[in-house]
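In: Sequence first, then the predicted structure, then my questions.
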Amino acid sequence: MIEQYESKISALQIQIEVLRNTNNYLQLENTELKKKIVMQRRKVAFILHF
């Protein structure tokens, strides 16, 4: 019985770690996309300025 719970806890800990890693990756990707948007806005503003 205890082994079953330990096994489930272990599986949940692995799932949590996977979710943390996925979240970190998505946050980095989001940051990169925000940088690209800023650069595109600057290009458009520059083009529209002239």
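Out: Great, that's in hand.
In: CA only for contacts and neighbour counts going forward, please
Out: Will do.
In: Closest to the centroid, which residue in this protein?
Out: residue 26 (1.4 Å; Cα atoms, centre = their mean).
In: Quick check: which element contains it?
Out: helix 2-49 (DSSP states H and E).
In: Please compute how far that helix lies from its chain's middle.
Out: Taking Cα atoms, centre = their mean, to the nearest Å, one finds helix 2-49 lying 0 Å from the centre of the chain it belongs to.
In: ok, and here's another one to check against it:
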Amino acid sequence: MQPEVFSPGQKRRETVTFLILAVLIWPFIAVGVVAGWGFLVWMYYLFTGPPGPV
């Protein structure tokens, strides 16, 4: 089995793709997941009331 040989253009494209994912896309996904969880908890408390003794 021979190792893959990457051309300089392919390696640069892969690096740019990684940076776009790491710097731009994943932070927005992380914020969206946290905001979505917060929204679900807010809606749950809206219908069930706050936790703790009444």
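Out: In hand now; what should we look at? As the structure is a computational prediction, the values presented were derived from the model and not from experiment.
In: coming back round to it: ok, the residue nearest to the centre of structure 1 to residue 19 of structure 1 distance?
Out: Residue 26 of structure 1 sits 10 Å away from residue 19 of structure 1, going by Cα to Cα, to the nearest Å.
In: Likewise for residue 35 of structure 1?
Out: Distance from residue 35 of structure 1 to residue 19 of structure 1, by Cα to Cα: 24 Å.
In: Kindly report the same for residue 8 of structure 1.
Out: For residue 8 of structure 1, the distance to residue 19 of structure 1 - Cα to Cα - is 16 Å.
In: Ok, residue 48 of structure 1 next?
Out: Distance from residue 48 of structure 1 to residue 19 of structure 1, by Cα to Cα: 43 Å.
In: Which one of these two is surrounded by more residues?
Out: Legend: neighbour count by other Cα atoms under 10 Å for residue 48 of structure 1 and residue 19, higher for residue 19 (12 against 8).
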